[in-house]
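Undergrad: what's the 3D shape of this:
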Amino acid sequence: MAKLSLCGGRAAVTAGSRLLASGLGAVAGGERYTNNFFLYDCSSAEKKLPDHKDEDGLAMAVGSDTILAHAFSSSGSFFALTDDNKRLILFRTVPSWQCLSVRSVARRCTALVITTAEDRIFVADKSGDVYSFSVTDPQGEARLELGHLSMLLHLAVSPDDQYIITADRDEKVRVSLLAAPHNIVSFCLGHTEFVSQLLVLPWAPDLLVSSSGDQTIKLWEYVTGREVQSCDLSTSHRQDGDEDKQRFAVSRIAASCSGSHIAVLFDCVPTVHVFQFDAASRQLLPGQEISLEHGVWDVAFDASSGLWILQEDKDEVVLIYRLADGKWQRSLNEESMERLSNHLRDNWTLMEGCSDTESPFRNLYKASYDNMAHYLQKKEERILEQKQKKRKGAQQETTQQTKVLHPVTPSS
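TA: This next block holds a predicted model:
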């Protein structure tokens, strides 16, 4: 699955083992970012990392260098990614892109985030642990910060770097102190399936949005763990002609820098749902649904709150929608969009193999098991078996009585 990130005047797309980055020519922080094209392939990264072995001491299978997670720092000055060969790769993006370090992580990672102060990277892995790595010391070793009993799927850091928020497969959202992650501040409990995404709202930093395989997104006052709102998304996610609700999860939640909008993308569904946050009621109001002809890989907002869509179409791989007259309308012929689209078309092989018709969350749902139906089935089988035994016993008894009343005499 290809992923898109925007920060200031920079764009980064990851697909397979490769990272493609480009300046968008936009003004950000008083500096104009030019083309500044950068291409990096994880298969060419340093290989002198410790050998990973399983519990029996045998060498584990080598990964395919596929990028699993990535993130910009808040200013866009740093970018970090992890791949399935258990490497954390850190880049500096100013004045130009440069690889600073390649470090080993304990296990394959699911998500990462860089603190607002841009001094540490927090990495979550499949075993439920979170490790931190220094940004200022690119060669620094990992430090274990906290752990869950189940797989971690996402994490976030509050804008003031006071809290770290983690989400796991077992429906929990946990809020801990960033300075002392063993100190749990609260739990946000209410989802009934795995939690797939977390996002602290930039224009309401005391509120958190979470999404889950239970077909809802929830709004929380995360410091106290109080649920503010729950939005049921199931009615907007049905296949044509299919009346049954299908299981799905949100693969991406993106927030605009201004304008109080969030974009929600379902996995394997070519529709982007836009919600608007109402400050007076502190509620998310359902807005426009943007339906597309091709599959959507990812969405992101730029610095001017334009909605960028990365889709599975070589001719129009990047689309931009902007809010005009209360509606999200497609914007055409923007220089920054054309620049990134041309880079992606020129390197289209990096996008090949990213189209996956199956949901990446399909193995995370709880296995449904009807205990009562199983019990009743076993009970009927036992009753039938007992009847058969009784019938067979009665037949044997009748045969014995017949032999006693009518003994067979040997012929002379």
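Undergrad: Every contact and neighbour count from this point should use C-alpha atoms.
TA: Noted.
Undergrad: What are the boundaries of the strands in the stretch 151-300 of the chain?
TA: All strands of the stretch 151-300 of the chain, identified by DSSP state E, counting those that start in this stretch, fall at 152-157, 163-168, 173-177, 184-188, 195-200, 207-212, 216-221, 226-232, 250-255, 261-266, 271-278, 283-291, 296-301.
Undergrad: okay, the angle between the first one and strand 173-177?
TA: When axes from the mean of the first three to the mean of the last three C-alpha atoms, to 10 degrees is applied, the directions of strand 152-157 and strand 173-177 differ by 40 degrees.
Undergrad: now strand 152-157 against strand 207-212, angle please.
TA: Using the same axes, to 10 degrees: strand 152-157 against strand 207-212 is 170 degrees.
Undergrad: do the same with the longest one
TA: Regarding strand 283-291 and strand 207-212, their directions subtend 50 degrees when assessed with the same axes, to 10 degrees.
Undergrad: do the fourth one as well
TA: Regarding strand 184-188 and strand 207-212, their directions subtend 60 degrees when assessed with the same axes, to 10 degrees.
Undergrad: Sequence B follows; please return its structure for comparison with A:
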Amino acid sequence: MASSAGLALCGRALVVRGGSRLLATTTASSDDDGSLFTYDCSTAEKKSQENKGEDGQPVEKGSDTILASTFSKSGSYFALTDDSKRLILFRTKPWQCLSVRTVVRRCTALTFTASEEKVLVADKSGDVYSFSVLEPNECGKLELGHLSMLLDVAVSPDDRYVLTADRDEKIRVSWALAPHHIESFCLGHTEFVSRIFLVPDHPELLLSSSGRFAASRITYWSRDSCVALLCDCVPVVYIFQLEAPRRQLVYKQQLSFQHRVWDIAFEESQGLWVLQDCREAPLVLCRPVDGQWQPVPEDATVKKVCTQLRGHWAMLEGSAGVDEGFSGLYKATFDNMTSYLKKKEERLQQQLRKKRHKSPPPGPNGQTKKVKAGEASWSGSS
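TA: Coordinates of the predicted model:
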């Protein structure tokens, strides 16, 4: 799956990625452009082992497009994986690239452990590798594997469990200290599981998505127990209220946009940020007003960040046509019965033609010809 533009928030730190580049800034209105940090994966540090993966095989050169990225829990670290099979780790205070490591296969999702000691990356072959944060140049370690492509990975707040979601409808809960030991499976979906999300305020609750319009992002606002859902290739953000005692999501409203929505993320102090395919207004900030979420007009912080993004629009404009979303992961349906009946009818017609071909032609007055050894005679009514 190709990747479109993405958005990540942690505290006041905001990261926008597109293509092979990322832009990191702050949502604090008092800061100026001096706080801007940019990075381009196409110019990432080249290492002697870069041409070999951890299995010793040559690494295929990719497009350097960023496939997945995330902050650590405290926001002190940021990590990304790209199409060239690299894991790049950053320190954020201040921003600095700590390491560039190779991965065995292209990754689909990644997350930090709650302790921020490791980064877990899930790949297309169904494996999860862990990489040390404290030793940023150490090679990765294989932790667990599925038989199908992994689409998301998460860790419980106490670092006790690793949760993985695959394209074969399964969510697997494994012990973090012994990943070969499976605690349980969640088997309620009938299509690939696109996203899984552990609710920070209620770690016993897991949100997951699949279905006709698979979610590309699930984000949570603890101030009002609010869940925002962005579905694949749909310019609509769905807002839900989480009622934890009843363990239910209650639909509240939907926010429709004129442009394609790439990503969404909550900022606890301000509201919901929306990244969209619009150069004039690439970021929209939404807040609840009288119980209804709506865009905030003429906000100084939004203006500042949008100005920064317009100055680096080239990294985003190429994202409009590269994202394939989840369309290639849906089950294919086959009408086997129609094909079977058609072939059966063809066989019957063929058998009938053969039978007619073998029957002797009728003689005079409708007589049929009887053949005996050395002679021929006609029988029938005269």
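Undergrad: would you turn the strands of the stretch 151-300 of structure 1 into JSON lines with distance to Tyr33 of structure 1 and mean neighbour count?
TA: Putting these into JSON lines (distance: least, C-alpha to C-alpha, whole Å; neighbours: other C-alpha atoms under 10 Å) gives the following:
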{"stretch": "strand 152-157", "distance to Tyr33 of structure 1": "27", "mean neighbour count": "25"}
{"stretch": "strand 163-168", "distance to Tyr33 of structure 1": "31", "mean neighbour count": "26"}
{"stretch": "strand 173-177", "distance to Tyr33 of structure 1": "36", "mean neighbour count": "22"}
{"stretch": "strand 184-188", "distance to Tyr33 of structure 1": "40", "mean neighbour count": "19"}
{"stretch": "strand 195-200", "distance to Tyr33 of structure 1": "27", "mean neighbour count": "25"}
{"stretch": "strand 207-212", "distance to Tyr33 of structure 1": "31", "mean neighbour count": "23"}
{"stretch": "strand 216-221", "distance to Tyr33 of structure 1": "35", "mean neighbour count": "21"}
{"stretch": "strand 226-232", "distance to Tyr33 of structure 1": "39", "mean neighbour count": "15"}
{"stretch": "strand 250-255", "distance to Tyr33 of structure 1": "22", "mean neighbour count": "23"}
{"stretch": "strand 261-266", "distance to Tyr33 of structure 1": "25", "mean neighbour count": "22"}
{"stretch": "strand 271-278", "distance to Tyr33 of structure 1": "28", "mean neighbour count": "19"}
{"stretch": "strand 283-291", "distance to Tyr33 of structure 1": "30", "mean neighbour count": "16"}
{"stretch": "strand 296-301", "distance to Tyr33 of structure 1": "17", "mean neighbour count": "26"}
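Undergrad: Quick check: which of those strands is nearest to Pro138 of structure 1?
TA: strand 152-157 (20.4 Å; C-alpha to C-alpha).
Undergrad: start and end residues in structure 2 for that closest one, please.
TA: Using TM-score structural alignment, strand 152-157 of structure 1 lines up with residues 150-155 of structure 2.
Undergrad: Next, the mean deviation of that stretch compared to structure 1.
TA: For stretch 150-155 of structure 2, the mean deviation from structure 1 after alignment is 0.6 Å (mean C-alpha distance after the TM-score superposition for structure 1).
Undergrad: Please state the offset of that stretch from the chain centre?
TA: Relative to its parent chain, stretch 150-155 of structure 2 has a centroid offset of 9 Å by C-alpha atoms, centre = their mean, to the nearest Å.
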